[in-house]
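> Model the structure of this input:
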Amino acid sequence: MEVEDTGDELPRGVPLGGGADPLGDPFLRTRFALPGRPGTFLRRDRLVEHLGQALRTPLTLVNGSAGAGKTLLVADWAANLGQPLAWLTLDAEVEGPGMFWAHLLQALNAGGVPPPTAIDLPADATRVHHTLLSRLAWELAGRDRPVVLVVDEFDRMTDPEVARQLEFVLRHARRGLRLVLVSRTEPLLPLHRYRLTGEMTEIRDAELAFTPEEAVDLLELHGLPLAVPVARALVERTRGWAAGLRLSALAARSSPDPELYLKEFEAGQGTIADFLLAEVLERQPPETQDLLLRISVLDRFCPDLADELTQRRDAATILAGLHRANAFVEDFGHGWYRLHPLFQEILRAHLRRRAPGLEPQLHRRAAHWLRRSGMLPEMLAHGAAAQDWTYMARALVEDLAIGQLFTGLGAGEPADWFAGMDGETPDPATNLVRAAYALSRSDLDGGMTHLRRAAGQPAADGRDSPAALLSRALLEALAGRLAGSARPGEEAIRSARELMPRLPSRLLDGHPELGALLLTHVGSSRLWAGRFDEAREALTAVTRGPRTASTVLARLEALEHLALVDHLNGWPGAAERKVLAMTAEAQRYGLAPPWGSGLGQLVLAAVALGRDDVDRAEALLAGTPGPSSADPVVAAAARAGTARVLLARGRTSAALAVAARAVPATDVSPWAEGHAAMVLAEAHLAEGRPDAALEALREFAADQPPCTVGAARAHLAAGDTRTAVHLLDGLAAHGRSGPGVAVPAALVRAQAAALEGDPATARRLLAQALVDGRREELKRAFRSTGPWIGPFLAEPALRALAAGWLVPDPEPHGGPEQGGPGPGAPLEELSGREREVLERLARAMSTEDIAADLYVSVNTVKTHLKSVYRKLSVHRRNDAVRRARELRLL
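Got it, this is the predicted structure:
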């Protein structure tokens, strides 16, 4: 409002030096004095530096909740200002324009800035003449140095006329006035104008909050030395609220273990509760107090939800007012609010004392409203708090949301919500939820028990709804997957196809995770059964389905299962790309590792082992559930990977023990048992027992290409070249296998040709194997084939194909040593004991020292050394160490 100086004579009021306000009461000096700072006050340089901008802007607002440290911050800054300053603390008695301006003029006078004699105090407490305002603005505008005027507790001034008058004086005083308002609420001044022109300094609640490091310093001033992690936890609980930290510190000082007290103190008791109840709750009218107590059961709320709890329709107005008043109601965005955590704890404790038994009713009302609004996780949390298990279960089943127990609610939460579901119930929906809870924890027996109960219990109307039947089908498919049986999944798919047309499309479209989970479980079961093409069909449908947050976990599992299918079919590069795509998808949705079931890591470990990176394979295996996983597919993949790494390390006995470990399952998985047999066969071949290797693979050689190649190797080792080649001729019947199968098969054929005296065919097959192997970096297949390959790879044409990935590039000065196949040529693999001898050789230990260190005889060490020299194609100790380092064996 523009206030013009009309030239009217100012009515005579009370002389400024009179010392009495318009009502005739004496001015209280405490209203014009800087508040004192306690000895435990902590100056925070970042805030002082920010507040220093107040000297460069006409208006400064320090706005925060009760106890946020506003007044002490400004008082400490003002005490060190070194220029004219007036301080005014308002209270409830300073009402009306006349009273306000009388106190403001007296504050200027007390601050050493007396207004001109032409201005007297207003005589009327309810009004002030505009001429007084014009003259005051004129006087301030003419000053050489600006006056800093601090008005503390400005939230107590609710008269909009005063705000307009104050803005008039501020605007016309120009550079002569720097106004600092300290308030819990947003002043009625046109703040947007000052923000727009950059003429306003603001410090708000978020900036006033203590950081963990500042909290450490503050508590130390209270005699409480604490580590930063402890202080950080306290700051998180108090949101850095200054009064909360100080009151906590004062209470903790009387405790025998202050640190433990600060970790465990109850906010509903003691000085913090007294402060918040007095300063915040009891200042509110009865309707607002009732709303605050009721919404204390909510972690977040909107006006409609608050209205549901109060059974009124005034929440929107009250919440907006509480937020503006900094009454510990925080704007959560998009029309939602939340209470300060400490205030919420205190209100909830107060609710229990004031209205015993009301809290469960409020949780129940909240659960019903949240269900209607489609907010499943919060509905479950409040339903559990109300212990309304039947309502929760029916909501999950009838809303087709039971799949979200496995996808969208976060790890561990279902256990918290349903742990209280004790005892049996005749309600089928409750038993379905019990089954889901058990299966989510991989408790197959418990899940099956509750599924059988649900199937044997009629619904209330005697008929199971399509939603209940579809939910049951999903759980039965999961149970079949965990049991290692494909039949339940196939029956579930048939049931789902019959049931889905009977359900509203709105309901199905709203829960794409249910179909994605169902297909993932079916795909996993088909994979276990060895039906790779059918598994790929189901799993690919998941990856091509709806890309939503609710389906992301199912898509991740589908991708890692597809990666395993690629690996088993001999396509390591494709398998690796699917795992990388899975990782990218998880990161896109902000998921923290580990992702999926761990199967992706197992596939990467198998790929790394094929590339002869045993260290990486071992590291990847260490981060997986291992052979003890409750999922048969994961357990079998982990069993195979672990056993193969142990074989690569030369720990044959340990590898055999792992391979012999049974994977509990209803049905036998052909590929899982085939891979276990391959480990056994490789161990027998390493020990020179091809007949035992053939016996181990006898059941699987005809049906599984990797086992076929393994059997061919065994026949070759037994001297039966013709049978080995005949077995490999039959691989064409299985379709085109990937390089992971084709390269080892070509190497067996090449070795057979070399043994038959046909080096030209051996070279041709080796060349093809090198070309195919290079694309996938299948180093291990070459390095485990034996010493026969060395002379071939020393030939220029084949060495060129191997250079850079299997063997080092040719040296620029001179070639490999004479008498050997070259420094990078892959030779027969060293045994575990030979590696141990080689490692000690690299440490310059003598033969006697090596024997003593390994608790074997000197002759045994010499035997191992001869074998090492032969396999590395060297004749001296130093050459053996050098060659081993070139081959990265050390």
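> okay, CA-based contacts and neighbour counts for the rest of this
Fine.
> any chance you could map the helices in the stretch 351-500 of the chain?
Assigned by DSSP state H, counting those that start in this stretch, the stretch 351-500 of the chain shows helices spanning 358-372, 376-385, 389-398, 413-418, 428-440, 444-455, 466-483, 487-499.
> Okay, buried residues for the shortest one please.
For helix 413-418, the buried set under the neighbour-count rule, 16 or more other Cα atoms under 10 Å, comprises Pro414, Trp417, Phe418.
> let's see this one next to it:
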Amino acid sequence: MIAVTGRPGHPAGGRQRTAAPRAHPALAGRLGVPPVPATFVRRARLADRLTRGVREHPLVLVDGPAGAGKTLLVCDWVRSSPPPRPPAWLTVEAEDNTPAVFWHDFGQALRAAGALPRAVGTARRAAPAGRPPRHLAAGLGLRQDPVVVVLDEFERITDPEVATGLDHLLRHCGGMLRLVLVSRNEPLLPLHRYRAADEITEIRAADLAFSAEETSALLTRHGLSLSGADVRVLTGRTEGWAAGLRLWALAAARSPDCGQYLKEFEAGHSTIADFLLAEVLDTQPAETRDLLLRTSILDRIHPALADALTGGAGAERILDELARANAFVTPLNGPWYRQHPLFAEILRVHLRARHPGLPPELHLTAARWLRQAGLPQDALRHAVAADRWDLAAGWFAAGPAVDQFLSSTGPGRSAALFDDMPAGLEGPSAELIRAARALAAGDCAAGTAHLDRATAGLVAAEDDAPARLTAAVLRLVAARLTGSAPGAEEAARTADRLRRAVPADPAREHQALPVRLFTDLAAVRLWSGEPGAARSALLAAVAEAPGTEHPERYEPLALLALVELLGGAVGPAERRARQALAEAGTWEAEDSGRAAIAHLVLAWIALERGDPATARSHARRVPAADAGEAQDGTAEKEGRPEGGGVLERDAPAVGPGPGGDPLGIVLDAVVRARLALRHGDPRRALAALAAAEHPGAAGEPSPWARGLIAPVAVEALVAAGDGRAAVDVLGAGGARGPGLALATARARLAAGDRGAAARALPRTPAGPPATVTRVLLLKAEVAAADGDDRTAGQLLARALATARPDRLRGPLLEAGPWLAAFLRRRPDLTAEHGWLPEPLRRPADPAPGAAEDAPPVEALSRREREVLERVAQLMSTQEVAADLQLSVNTVKTHLKSINRKLCTSRRTEAVRRARKLHLL
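This is a model prediction of the structure:
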């Protein structure tokens, strides 16, 4: 029997098993199951895998690095969930690495567990090479049920003959052996055959890693308490390494504040460092120790890079051996490896202590190797770590990495490195980096100043095409922010010329550059009132980024959606916008400034369709830069003019908005103002427009922006009862375009001048369907006010036909109470337009008479009365169905029957008639 020491409170506490009296005392100690400490956290997910493994497979391998918790896991499993007969246990020692000693000790473990029948004797002569003693196979073959044998610390077995013998025993024991190997590395058994035959259960290092929940349980056992966020930090830093967590907990228990201890914890000076240095580093040959120390500066290790750092030629062999031995080196994709981050952190401290001047040299060597290998971002990090800012700035400014400052998701990893760039660093490259940072922050003045200094420095370096290309790209970005069309066109031409001149080596390939150039150029063209030219540039941008995997594609798609929406193509605009958001979601940028345009386009479309709830939902997804502007359209009301200052003559009044892009700022202001108007709050609409007085850095007047803002501003002023201010907003100049003509007519009509309103409207409306619908509605309103109902009816029929294809309910809902009143008198106009909202489809109340007072053609059933009673309470069809526990289709059938019996066509008519007939 095996001696098992129980502990109080443990499931197996108090139960004793004694070793066989014939075993040598030294061996008896290795046949007992080691004790489990009181702080041990039982992990059911792994214990269950062990139980299933020995039930289903002949071989179970528990394989992980030092301190991974392998032995304790199996010990707890043996103690808490013993099989019908207790397993045999053998802790392997170095002397077991010969066949004769190993098989003697293996047999003793089986006898101690009572796993061999008494009739089975001991081996009388040595077993043939590669085979276990025959008496073991024979004895196991006599069993009625399998025996489990645990071999702990099996990494000490390096003799192929022992491994071959174990494999032979597993295959010739009649299925009566279940072998559990606990090892730091893979055993020499032919694991590939066991895997192919599905005869092995493996619990590897990744499985042994503690989860955040298990880490929290371990800390509780140690009497410690950390917040959930700190537990995740600790688990991530140790990567769930069991020994690291236990050693940290023991050290933290001596601190009055374990949360603060975690923030100040230095792995290089701790008991964790002592453990790893003793258990891993010091056990390696000198050549391996040197490689581990020198490669600890790397996030990932390539054998050729390791050779460059060590000056040797055997890194590939050493790294492979370390990975196989679970020595805190893990293989990655391809030829790459990585060290456990906590191990690497400790080694870096050790490296600085032993060789103070060596780390900068290693970083510089790594930087140059990585740059040559076509990995510029990794190269930059090591150049900065080597304190070679001049080298890092030159590489960064000459490559595509400078575009990271302008990314929709914020500065990239390499861009963030330059947060600490010395203020005194001079030269064109440093100035280009400062220019990119300033432009990304929306500081056009500072960005342009840095660009001017960089350009002056590049004059003397005419062959430095990559840096000059970066300067041209940044000039185009500045032109987009200021709305300067001439500057944008010149910068785009220069950038395109230099792009073709830059050598296409992997370190400088500007894959996203053409998309960025066309997109920025299109934005400036649209701002300048050239939608056709903008559309051409956007189509070119999308063509440069085929496939949904391109990270720059969603912004030109969103701008295309905007161009198509303003051109009247509502359906294509909606599809483009949704596609843009889907692709932005792939890059986790659906809520970024550059995806804002797509949300705003969809909000605009929802408003045109009379769906303000959906419009608000999209508007809330747009980042708001002004804390005074809530995302539901609320605004600060103090100190804001109600009428004046909304729109100046030469420049639109726009304010801070998404991403500092003037296009987005204006569109955001207009959508929020229209939402406020739809909510019946013209003052809030005016505040939204007044908050947009300066669109980022834009200094150029925009006919595009004026055409968007003027109609909304006039509508808001008219709704606020200030028709005179609405006229003043437009100024004395003649309006251009259907939108401004419509705004002029509305202002004149609100001022009481119907003649001027009629003259302001085009004889034959043209433009987007929404604008044409609004023009026709306004002309019909003027005709109706003049008493010309016939003309008004004709114009309304045309307006309804224009709005019908895209279901543009918004212009009709915004038209005012006169439209509903007119349509009530002319229900024939809406007979073919079931898509209209209910208030516009309601006919005039019929004159009282026999038809109104006539009884129903058939009495209502009890269920129909119940349905009608709930409809009278303004319940929806779904609510009626839920209340009566009926299906929605059944409720609809009852409603049809009610309408038939009461000679009505709508539920509101049915309720009114039922009340008149005293049926409710």
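> TM-score for these two?
TM-score of the superposed chains, computed with TM-score structural alignment, normalised by the length of the first structure, equals 0.82; 793 aligned residues with a Cα RMSD of 3.2 Å.
> Between the buried residues of helix 413-418 of the first structure, which sits nearest Ala654 of the first structure?
Set against Ala654 of the first structure, the nearest of these by Cα to Cα is Pro414 (38.6 Å).
> if I pick that closest one, what's in contact with it?
Leu405, Tyr437 (Cα atoms under 8 Å, 6 or more residues apart in numbering).
> quick one on the thing from earlier: and the helices of the stretch 351-500 of the first structure: which comes nearest Leu322 of the first structure?
helix 358-372 (21.1 Å).
> so where in the second structure does that closest one end up aligned?
Aligned using TM-score structural alignment, helix 358-372 of the first structure spans residues 358-372 in the second structure.
> what's the mean distance for the helix or strand Gly244 of the first structure falls within versus the second structure?
Using DSSP states H and E, Gly244 of the first structure falls within helix 242-253. By mean Cα distance after the TM-score superposition for the first structure, the fitted helix 242-253 of the first structure averages 1.6 Å away from its aligned residues in the second structure.
> what residues does that helix touch?
67-69, 208-210, 215, 218-219, 222-224, 234-235, 238, 258-259, 261-262, 271-272.
> Could I get the buried residue list for that helix?
By 16+ other Cα under 10 Å, the buried positions in helix 242-253 of the first structure come out as Ala242, Ala243, Gly244, Leu245, Arg246, Ser248, Ala249, Leu250, Ala251, Ala252, Arg253.
> Just put the helices of the stretch 351-500 of the first structure in TSV and tack on distance to His334 of the first structure.
TSV is the format used below for the helices of the stretch 351-500 of the first structure (distance: least, Cα to Cα, whole Å):
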stretch	distance to His334 of the first structure
helix 358-372	16
helix 376-385	17
helix 389-398	26
helix 413-418	25
helix 428-440	33
helix 444-455	40
helix 466-483	33
helix 487-499	38
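> closest to Arg577 of the first structure out of these?
helix 466-483 (25.1 Å).
> for that closest one, packing partners?
Where contact means 3 or more Cα pairs under 8 Å, 6 or more residues apart in numbering; DSSP states H and E, helix 466-483 of the first structure is packed against helix 389-398, helix 428-440, helix 444-455, helix 487-499, helix 512-528, helix 632-648.
> Superpose on the second structure and give me the mean offset of it.
For helix 466-483 of the first structure, the mean distance to aligned residues of the second structure following superposition is 1.3 Å (mean Cα distance after the TM-score superposition for the first structure).
> Quick check: the residue lying farthest from the centre of the second structure vs Phe102 of the second structure, distance?
Distance from the C-alpha centroid of the second structure peaks at Arg124, with 67.9 Å (Cα atoms, centre = their mean). Distance of Arg124 of the second structure to Phe102 of the second structure, given as Cα to Cα, to the nearest Å: 15 Å.
> Just after the helix or strand hosting Arg824 of the second structure, pick out the following helix or strand.
Assigned by DSSP H and E, Arg824 of the second structure falls within helix 817-825. Scanning forward in sequence from helix 817-825 of the second structure by DSSP H and E, the next helix or strand is helix 838-841.
> By how much does that next one deviate from the first structure on average?
Per aligned residue, helix 838-841 of the second structure averages 6.1 Å (mean Cα distance after the TM-score superposition for the first structure).
> which residues sit against that helix?
Contacts for helix 838-841 of the second structure (Cα under 8 Å, 6+ apart): Leu819, Ala820, Leu823, Arg824, Pro827, Thr830, Ala831, Gly834.
> so which of these comes closest to Leu559 of the second structure?
Gly834 (33.0 Å).
> and the closest one, how far is that from Arg842 of the second structure?
Look at Gly834 of the second structure and Arg842 of the second structure: by Cα to Cα, they are 11 Å apart.
> Same question for Gly240 of the second structure.
From Gly240 of the second structure to Arg842 of the second structure the distance is 68 Å (Cα to Cα).
> Comparing those two, which shows the higher neighbour count?
More neighbours surround Gly240 than the other of Gly240 of the second structure and Arg842, with 23 against 18 (other Cα atoms under 10 Å).
> A strand includes that one, no?
No - assigned with DSSP: H, G, I helix; E, B strand; the rest coil, Gly240 of the second structure falls outside any strand and is coil.
> Run a quick check on it versus Phe210, I expect a contact.
Yes - using Cα atoms under 8 Å, Gly240 of the second structure is in contact with Phe210, at 4.2 Å.
> Which neighbours do these two have in common?
By Cα under 8 Å, 6+ apart, Gly240 of the second structure and Phe210 have no common neighbours.
> Check the mean deviation of stretch 315-324 of the first structure from the second structure.
Taken over the aligned residues, the distance from stretch 315-324 of the first structure to the second structure averages 1.3 Å (mean Cα distance after the TM-score superposition for the first structure).
> returning to what we had before: got the contact list for the match of helix 358-372 of the first structure?
294, 297, 305, 308-309, 351-352, 376, 378-383, 385-388, 507.
> which of these count as buried?
So, by 16+ other Cα under 10 Å, the buried ones in these are 294, 297, 305, 308-309, 351, 376, 378-383, 385-386, 388, 507.
> Could you find the counterpart of Ala561 of the second structure in the first structure?
In the first structure, the residue matched to Ala561 of the second structure (TM-score structural alignment) is Ala563.
> elements contacting the helix or strand following the helix holding Gly244 of the first structure?
Next helix or strand after helix 242-253 of the first structure toward the C-terminus (DSSP H and E): helix 258-264. Other elements packing on helix 258-264 of the first structure under the criterion 3+ Cα pairs under 8 Å, 6+ apart are helix 228-238, helix 242-253.
> Please repeat the previous calculation with a cut-off of 7 Å.
helix 242-253 (3 or more Cα pairs under 7 Å, 6 or more residues apart in numbering; DSSP states H and E).
> how far does the helix it packs on sit from the chain's center?
32 Å (Cα atoms, centre = their mean, to the nearest Å).
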